[in-house]
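Colleague: Requesting a structural model of the entry that follows:
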Amino acid sequence: MADSAEKYWYNLTTGEVEKGFESPAIDRAGPFDTAEEAAKAPDVLRERSRAWADDDTREDSWGATAGDA
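Modeller: The predicted model follows:
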């Protein structure tokens, strides 16, 4: 855990980059190696969510034929 305390985190509530465990875990996204990476967290999270949704759509339609929809 000590290693994570030296990483950077994105505070989802304030939109600020923090080093270490400044805020409660529920408010943090990360860890990131640099402050610059942490600042891009909203974009990273948005892209991962989009990819997960695409995966879910593909899984939900697996084996379906054109007339099933």
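Colleague: going forward, measure contacts between C-alpha atoms and count neighbours the same way
Modeller: Fine.
Colleague: From the centroid of the protein, which residue is nearest?
Modeller: For the chain, the residue nearest the mean C-alpha position is L45 (3.4 Å; CA atoms, centre = their mean).
Colleague: Here is the second sequence; please produce its structure so I can put it next to the first one:
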Amino acid sequence: MAGTEGPRTYWFNIVTKQVEEGHHSGWQDLMGPYSTREAAEHALEQAAVRNKVWDEQDEQDER
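Modeller: Predicted structure coming up:
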């Protein structure tokens, strides 16, 4: 039925290192959802940047 599908979502599978369109694997293996394939492709880089920022904030809070 046309028009009944929700928006496309993309997930990054941390085991296979592949982007999945829609939810196909177990939750424990996925990062996302992302609204674009490109964003999902960069999931690990985005997580690394966020972790670095949080680590820096934690260091500042400890001072």
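Colleague: Just to confirm, what residue in structure 2 is aligned with the residue nearest to the centre of structure 1?
Modeller: Matched by TM-score structural alignment, L45 of structure 1 corresponds to A47 in structure 2.
Colleague: can you pull out the helices in structure 1?
Modeller: All helices of structure 1, identified by DSSP state H, fall at 2-5, 35-39, 41-60.
Colleague: quick one: what's aligned to T36 of structure 2 in structure 1?
Modeller: Under the alignment (TM-score structural alignment), T36 of structure 2 pairs with T34 in structure 1.
Colleague: So for that match, what's the nearest residue that isn't a sequence neighbour?
Modeller: Closest residue to T34 of structure 1 apart from its sequence neighbours, by CA to CA, 6 or more residues apart in numbering: Y8 at 6.0 Å.
Colleague: Isn't the one you found up against G30?
Modeller: Yes: at 7.0 Å, Y8 of structure 1 counts as touching G30 under the criterion of CA atoms under 8 Å.
Colleague: got any residues that touch both of these two?
Modeller: Taking CA atoms under 8 Å, 6 or more residues apart in numbering as the contact rule, Y8 of structure 1 and G30 both touch A38.
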